[in-house]
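**Q** pasted the sequence and its predicted model underneath.
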Amino acid sequence: MDGLFLALIVIVVVALAFDYTNGFHDAANAIAVAVSTKALTPRVALALAAVMNLVGALISTKVAATVGAGIIDPPSGPGGLQVVFAALIGAIAWNLITWYFGLPSSSSHALIGGLVGAALAAAESVQWMGIVDKVVIPMVLSPLVGFGLGYLFMLAILWTFRNRAAHRTERGFRRAQIFSSAAMAFGHGTQDAQKTMGIITLALITSGHLSEENFEVPLWVILASALAISAGTYSGGFRIIRTLGRRVIQLTPAGGFAAQTVASGVMIATATVFAVPVSTTHITTTSIMGVGATRRLSAVRWGVAGNIVVAWVLTLPAAGIVAALAYWLTHAIVG
């Protein structure tokens, strides 16, 4: 077994490890609200989320192509694999740090920041226009869309059911949350599992096992990535689940249904129509804030929300710095 092939195997394993951390880091996106409103028990919610993540991951590879070919120019040879490896280390490190502190940051932006940081450290080409169009603009717009649609959709629900019996309405929305939770997990699968598919395919191109001319994700990469993120989801990141489910705002079943429906719709649309790697965490969190703001603005715990936003802002540069350090260290050891 030559050194290049061994390096590729290591990168695939590390990429799937990142995928697993992505799953347990982002499990809160799909289930936190349903658990907090007692629509589902934690383990049932996690099992549902794991299955729907798997299904969503098998639907499309458009986002994978954006991550694998639209952020940096595919580097070549052993040095190129070091870039991919360092990017994954940066993303995993940031995932674990934010998970430890219970902050729902973006695994997607951690991976993209890692790619950029490692590429800059290696003096490889970065597609800056692609980052602006497919990362920065969606990063700014998608949370605003999530907040606005969450607010408007919840207002529509409140107006529609204003004359209905509160107990019956709450029971109906608690049941409806089973479907909105499934949609959330499906949307997460269409987005986040594809980022790992893209990074593994980038490694295969870098090592010469695939052609750069025709970016196509192999079936085994799709299946492995889908299974890894589903396994991570089922393991559950309960620190972040508590933050999203209770600390930002305590939602009613109707509010939970509204937030999940809006967030899943935005995720699925951006993955299948626009093929941009948006942050499922950003969209979920701001949808919850938008729904909560229909009560009154003070109902949202803006101090907690502010801590979350700080983590969002730091994600790209922090993951990039860790990835750059990982590249320099790897390059110094391996050469």
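**A** Alright, I've got the coordinates. Residues are numbered from 1 along each chain as shown.
**Q** CA atoms for contacts and neighbours, from now on please.
**A** Noted.
**Q** and Glu216, that's in a strand?
**A** No - under DSSP: H, G, I helix; E, B strand; the rest coil, Glu216 falls outside any strand and is assigned coil.
**Q** what's the distance between it and Pro277?
**A** 17 Å (C-alpha to C-alpha, to the nearest Å).
**Q** do Leu46 as well
**A** Leu46 is 23 Å from Pro277, by C-alpha to C-alpha.
**Q** could you do Ser298 as well?
**A** 32 Å.
**Q** those two - which one has more neighbours?
**A** Using other C-alpha atoms under 10 Å, the more surrounded residue of Ser298 and Pro277 is Pro277, with 26 against 9.
**Q** surely the more buried one is within a helix?
**A** No - Pro277 is assigned coil when assessed by three-state DSSP, not a helix.
**Q** contacting residues around Ala93?
**A** Ala319, Val322 (C-alpha atoms under 8 Å, 6 or more residues apart in numbering).
**Q** mind listing what's buried in whichever helix or strand it is part of?
**A** If you go by DSSP states H and E, Ala93 is part of helix 77-100. For helix 77-100, burial by neighbour count (16 or more other C-alpha atoms under 10 Å) applies to 78-96, 98-99.
**Q** helix or strand right after that helix?
**A** With DSSP H and E, the next secondary element past helix 77-100 is helix 107-121.
**Q** distance of Phe69 from Arg247?
**A** That one is not Phe; residue 69 is Ala. Ala69 is 38 Å from Arg247, by C-alpha to C-alpha.
**Q** check the offset of the longest helix along the chain from the chain's centre.
**A** If you go by DSSP state H, the chain has its longest helix at helix 166-206. Taking C-alpha atoms, centre = their mean, to the nearest Å, the mean C-alpha location of helix 166-206 is offset from the chain mean by 9 Å.
**Q** after it, which helix or strand is next?
**A** Taking DSSP H and E, what comes next after helix 166-206 is helix 219-235.
**Q** give me the nearest residue to Phe18, chain neighbours excluded.
**A** Ile92 (5.6 Å; C-alpha to C-alpha, 6 or more residues apart in numbering).
**Q** that neighbour and His209, how far apart?
**A** 25 Å.
**Q** use this one as the comparison:
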Amino acid sequence: MTPILIVVICLALLFDYTNGFHDAANSIATIVSTKVLSPFQAVMWAAAFNFLVYFFVKDHKVANTISKIVNAHFVTMNVILAGLIAAISWNLITWWFGIPSSSSHTLIGGFAGAGITNALYMGSSALSAVKMSYVLTILAYIVLAPVIGLIIAYIVTVLILHICKKARPATAERWFKRLQLVSSAALSYAHGGNDAQKVMGILYVAVFTAHVIKQGDPMPNWIPLACYSAIALGTMSGGWKIVKTMGSRITKITPLEGVSAETAGALTLFFTQYFGIPVSTTHTITGSIIGVGLTKRLSAVRWGLTLNIIWAWVITIPVSAIIAAIMFALLRTFLPG
């Protein structure tokens, strides 16, 4: 392996680690806010199910999609390196300010931004650098993923309330606290299966670009093992600022509502993963939490905070692309090739 490939692998796994602690809030925010598990128990629970995916998912459709976003003609090690640096930077900035932005979209924005910049340097058009069919699908699901999560969460909550309307409140709460263990495990499993695959796609492109493997070769087994391990370790590190935002500041969550939100989020992620669509876990669970809040009343959702979160979603891809473009220009100066 060349030194630059080793650096790319380390940065990719570092990104997966930051993805883990940045997006840990998605899996554990509701279960912590409802006091079903302590923060330490919750991150260990989520990390275990993040890693468990390694043993059961062998068809990496999301990774395949990510690997094809930028046309191979414009992919170099500097493009991959610049995209990863941009993604890690934006993840750390949004984590620091407690903003639940999308790790998935910052990675996609960084990779695409660096690829477009390289195309411009090579005298080609910006649009020729990316495969628009994949990009347009990803952009569509920026809107669709939270909306699907919202609708499913609303329907699930209404159904549960109807089924349990005659149950004693104390008994119902006890059962929903137990069910939250199942729903949060499902969401953690879905998060691991969806988000770890995005870095797998980048690493597959990197080892192909470095001529370690040939076109059409299967993904080396060390890539999924390393990615699932990194995201699980990151999840164990928690992300408490975002946990606070997701678990209590958008709307107050009860165990029943936690089950609804987590179930809706997991179902949405399983659906998109099946079709190989790289969606944002953050967007999905945020939409689900809003859907739960809407079953009470419109004012139950803190719309001011929600609009701030949506603005973070809107700017994530372009800001990541700009950071990646700057990084690529710097790398091209100091590391030609």
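**A** Right, received. Where do you want to start? Please read these numbers as outputs of a predicted model, since none were measured by experiment.
**Q** please name the nearest non-neighbouring residue to Phe270 of structure 2.
**A** Here the residue nearest Phe270 of structure 2, using C-alpha to C-alpha, 6+ apart, is Ala190, at 6.1 Å.
**Q** list the residues that contact whichever residue in structure 1 pairs up with that neighbour.
**A** Here Ala190 of structure 2 is matched to Gly187 in structure 1, going by TM-score structural alignment. By C-alpha under 8 Å, 6+ apart, Gly187 of structure 1 lies in contact with Asn53, Gly56, Ser264, Gly265, Met267, Ile268.
**Q** relative to Ala324 of structure 1, which of these is nearest.
**A** Checking the contacts of Gly187 of structure 1 against Ala324 of structure 1 by C-alpha to C-alpha gives Met267 as the nearest, at 29.7 Å.
**Q** that closest one against Val278, yeah?
**A** Yes - counting by C-alpha atoms under 8 Å, Met267 of structure 1 touches Val278, with 7.4 Å between them.
**Q** next, show the common contact partners of those two.
**A** Gln191.
**Q** any idea how far the equivalent of Lys241 of structure 2 over in structure 1 is from Val83 of structure 1?
**A** In structure 1, the residue matched to Lys241 of structure 2 (TM-score structural alignment) is Arg239. Distance of Arg239 of structure 1 to Val83 of structure 1, computed by C-alpha to C-alpha: 31 Å.
**Q** name the nearest residue to Thr330 of structure 1, ignoring sequence neighbours.
**A** Gln82 (6.8 Å).
**Q** swap that for Ser248 of structure 2, please
**A** Ser33 (6.5 Å).
**Q** next: His283 of structure 2.
**A** Closest to His283 of structure 2 by C-alpha to C-alpha, 6+ apart is Pro146, at 5.2 Å.
**Q** Thr106 of structure 2 now?
**A** Ala87 (5.0 Å).
**Q** which residue lines up with the one you found in structure 1?
**A** Aligned partner of Ala87 of structure 2 by TM-score structural alignment: Ala91.
**Q** and the contacts of the helix or strand in which Phe40 of structure 2 is found?
**A** Assigned by DSSP H and E, Phe40 of structure 2 falls within helix 39-56. Residues outside helix 39-56 of structure 2 that contact it (C-alpha under 8 Å, 6+ apart): 24, 27-28, 31-32, 184-186, 188-193, 224-225, 228-229, 231-233, 235-238.
**Q** now do it against helix 169-209, angle only.
**A** Helix 39-56 of structure 2 and helix 169-209 are oriented at 50 degrees to each other (axes from the mean of the first three to the mean of the last three C-alpha atoms, to 10 degrees).
**Q** next SSE downstream of helix 39-56 of structure 2?
**A** helix 61-67.
**Q** same for that next one, what does it pack against?
**A** With contacts taken as 3 or more C-alpha pairs under 8 Å, 6 or more residues apart in numbering; DSSP states H and E, helix 61-67 of structure 2 sits against helix 169-209, helix 255-274.
**Q** tell me how far the residue nearest to Trp240 of structure 2 when sequence neighbours are not counted lies from Gly238 of structure 2.
**A** Sequence neighbours aside, Ala25 is the residue nearest to Trp240 of structure 2 in space, at 7.2 Å (criterion: C-alpha to C-alpha, 6+ apart). Applying C-alpha to C-alpha, the value for Ala25 of structure 2 to Gly238 of structure 2 is 7 Å.
**Q** Ala69 and Arg247 of structure 1: which has the busier surroundings?
**A** Ala69 (20 against 16).
**Q** what's in contact with stretch 220-233 of structure 2?
**A** By C-alpha under 8 Å, 6+ apart, stretch 220-233 of structure 2 touches 13-14, 16-21, 46-48, 50-51, 53-54, 192, 196-197, 199-200, 203-204.
**Q** now with 6 Å, please.
**A** Leu13, Asp16, Tyr17, Gly20, Ala47, Asn50, Phe51, Ala196 (C-alpha atoms under 6 Å, 6 or more residues apart in numbering).
**Q** map the third one across to structure 1 for me.
**A** In other words, Tyr17 of structure 2. Using TM-score structural alignment, Tyr17 of structure 2 pairs with Tyr20 in structure 1.
**Q** and that match, which of the three is it?
**A** helix.
**Q** need the contact list for the residue nearest to it when sequence neighbours are not counted.
**A** Spatial nearest neighbour of Tyr20 of structure 1, excluding adjacent residues (C-alpha to C-alpha, 6+ apart): Gly232 at 4.3 Å. The neighbours of Gly232 of structure 1, taking C-alpha under 6 Å, 6+ apart as the test, are Tyr20, Gly23, Phe24.
**Q** please apply the same query to Ala129 of structure 2.
**A** Here Ala129 of structure 2 is in contact with Val70, Asn71, Gly115, Ile116, Ala119 (C-alpha under 6 Å, 6+ apart).
**Q** can you add neighbour count and distance to Tyr154 of structure 2 and give these back as JSON lines?
**A** Below are the contacts of Ala129 of structure 2 laid out as JSON lines (neighbours: other C-alpha atoms under 10 Å; distance: C-alpha to C-alpha, whole Å):
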{"residue": "Val70", "neighbour count": "26", "distance to Tyr154 of structure 2": "37"}
{"residue": "Asn71", "neighbour count": "16", "distance to Tyr154 of structure 2": "40"}
{"residue": "Gly115", "neighbour count": "33", "distance to Tyr154 of structure 2": "40"}
{"residue": "Ile116", "neighbour count": "27", "distance to Tyr154 of structure 2": "40"}
{"residue": "Ala119", "neighbour count": "21", "distance to Tyr154 of structure 2": "44"}
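**Q** which of the residues you listed lies closest to Arg178 of structure 2?
**A** Nearest member of these to Arg178 of structure 2, counting by C-alpha to C-alpha, is Val70, at 44.1 Å.
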